[in-house]
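Participant: no sequence on this one, just coordinates:
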């Protein structure tokens, strides 16, 4: 079993009693930095990150899983981090997102719906000489290369 898989199992074990929390990603970087990203349907608190860090750190030491020096970091994904899991999309319904598609095409709109195979956004479509219209568009996950939540400071 590789380190990332073991760390993911330990983190999921710690939050098993918290159905609102979920592991987004686990990455072991060559420089020894081990990063665990945890999120929650209603956000994730510092105390949750500390609990996961202590649990994972204790078991990694106890079982001597990593033989070299490492630095364990547990946090929630940053505001600018792309959405990875369907559950993250669901958490951000009604927020404005920017969706990048395979050919480099970018689309922006309000996330309305998350389905098994894609998302529906409400985007403003402006045709020459016409007033901008709000249009609901379905975008399959297979065509999405990256989705980010746009933060508005209005």
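Facilitator: Thanks, I have it. Everything quoted here is computed from the prediction, not taken from an experiment. Numbers count the residues shown, from 1 in each chain.
Participant: Only C-alpha atoms from now on, for both contacts and neighbour counts.
Facilitator: Fine.
Participant: helix or strand right after the longest helix along the chain?
Facilitator: Taking DSSP state H as the criterion, the chain has its longest helix at helix 46-62. Once the chain leaves helix 46-62, the next helix or strand it forms, by DSSP states H and E, is strand 71-75.
Participant: Which SSE is immediately downstream of that next one?
Facilitator: As assigned by DSSP H and E, the chain's next helix or strand after strand 71-75 is helix 86-91.
Participant: which other helices and strands contact that next one?
Facilitator: Where contact means 3 or more Cα pairs under 8 Å, 6 or more residues apart in numbering; DSSP states H and E, helix 86-91 is packed against strand 106-114.
Participant: Can you give me the buried ones in the strand it packs on?
Facilitator: Within strand 106-114, the residues that count as buried by 16 or more other Cα atoms under 10 Å are 107, 108, 109, 110, 111, 112, 113, 114.
Participant: With adjacent residues omitted, what lies nearest to the first one?
Facilitator: Leaving aside its chain neighbours, residue 107 sits nearest to residue 99 (5.1 Å; criterion: Cα to Cα, 6 or more residues apart in numbering).
Participant: separation between that neighbour and residue 59?
Facilitator: Using Cα to Cα, to the nearest Å, residue 99 is found at 39 Å from residue 59.
Participant: coming back round to it: state the helix or strand in which the residue nearest to residue 107 lies.
Facilitator: For residue 99, the element it lies in under DSSP H and E is strand 96-101.
Participant: Comparison target below:
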């Protein structure tokens, strides 16, 4: 259903831009016999419930006013924050995560490990640099962005 995802992304982005928010992800999935349109939004410092309601109402109004209906089947609209350990899926997610503690999983091992957690220190088009802790010392490690299978925000313990 990428057409629905693309259509909704196009419709919701101007709403988000007007409020200083950004789109983290859109999903259109069938679960338990029902369709769900999930729109994940964010902004630096996090998104509030009132802001999710604001976007939900504006998006619902836009979708309901379209002819032909871009989503012909019945569905539930959910607008929410991507969460505390949200995945980093797009460039905006990565840019907003600079200075944050993140978790990355690699496609192949580096120094015997495929999983790293540290503070995202720097980001370029091709690489990201994490500040890692190893017992009592801190050091920086740079990874090719093409080597990263998954990345998400993490909670530091």
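Facilitator: Perfect, thanks for sending it. Bear in mind that the values here come from a model prediction, so they are computed numbers and not experimental data.
Participant: re earlier: can you give me the stretch of structure 2 that the strand holding residue 99 of structure 1 aligns onto?
Facilitator: Counting by TM-score structural alignment, strand 96-101 of structure 1 falls onto residues 101-106 of structure 2.
Participant: so how much does the matching stretch differ from structure 1 once superposed?
Facilitator: In the superposition against structure 1, stretch 101-106 of structure 2 averages 1.2 Å from its aligned positions (mean Cα distance after the TM-score superposition for structure 1).
Participant: residues contacting the counterpart of residue 50 of structure 1 in structure 2?
Facilitator: Counting by TM-score structural alignment, residue 50 of structure 1 lines up with residue 53 in structure 2. Counting by Cα atoms under 8 Å, 6 or more residues apart in numbering, residue 53 of structure 2 makes contact with residue 79.
Participant: how much space between the residue with the largest distance to the centre of structure 2 and residue 152 of structure 2?
Facilitator: For structure 2, the residue at maximal distance from the C-alpha centroid (Cα atoms, centre = their mean) is residue 136, at 32.2 Å. As judged by Cα to Cα, residue 136 of structure 2 and residue 152 of structure 2 stand 25 Å apart.
Participant: Looking at structure 1, name the residue matched to residue 90 of structure 2.
Facilitator: Using TM-score structural alignment, residue 90 of structure 2 pairs with residue 85 in structure 1.
Participant: mind checking the SS state of the residue lying closest to its match once chain neighbours are set aside?
Facilitator: In this structure, residue 85 of structure 1 finds its nearest non-sequential neighbour in residue 24, 6.9 Å apart by Cα to Cα, 6+ apart. Of the three states, residue 24 of structure 1 takes strand under DSSP: H, G, I helix; E, B strand; the rest coil.
Participant: where's residue 24 of structure 1 relative to residue 146 of structure 1, distance?
Facilitator: According to Cα to Cα, residue 24 of structure 1 and residue 146 of structure 1 sit 15 Å apart.
Participant: Check which helices and strands the helix or strand residue 7 of structure 2 falls within sits against.
Facilitator: In this assignment (DSSP H and E), residue 7 of structure 2 forms part of helix 2-19. With contacts taken as 3+ Cα pairs under 8 Å, 6+ apart, helix 2-19 of structure 2 sits against strand 22-31, helix 49-64.
Participant: got the contact list for the spatially most central residue of structure 2?
Facilitator: Nearest residue to the geometric centre of structure 2 (Cα atoms, centre = their mean): residue 24, 3.6 Å. Residues in contact with residue 24 of structure 2 (Cα under 8 Å, 6+ apart) are 39, 40, 41, 42, 82, 89, 90, 92, 93.
Participant: coming back round to it: what's in contact with the strand holding residue 99 of structure 1?
Facilitator: 106-111, 143-151.
Participant: Looking at these, which two lie furthest apart in space?
Facilitator: Spatially, the most separated pair among the contacts of strand 96-101 of structure 1 is 143 and 151, at 23.2 Å (Cα to Cα).
Participant: re the thing from before, determine the angle, from 0 to 180 degrees, between the helix holding residue 7 of structure 2 and helix 49-64.
Facilitator: Between helix 2-19 of structure 2 and helix 49-64, the angle comes out at 130 degrees (axes from the mean of the first three to the mean of the last three Cα atoms, to 10 degrees).
Participant: so how far is residue 112 of structure 1 from the aligned partner of residue 35 of structure 2 in structure 1?
Facilitator: The equivalent of residue 35 of structure 2 in structure 1 is residue 32 (alignment by TM-score structural alignment). Distance from residue 32 of structure 1 to residue 112 of structure 1, counting by Cα to Cα: 40 Å.
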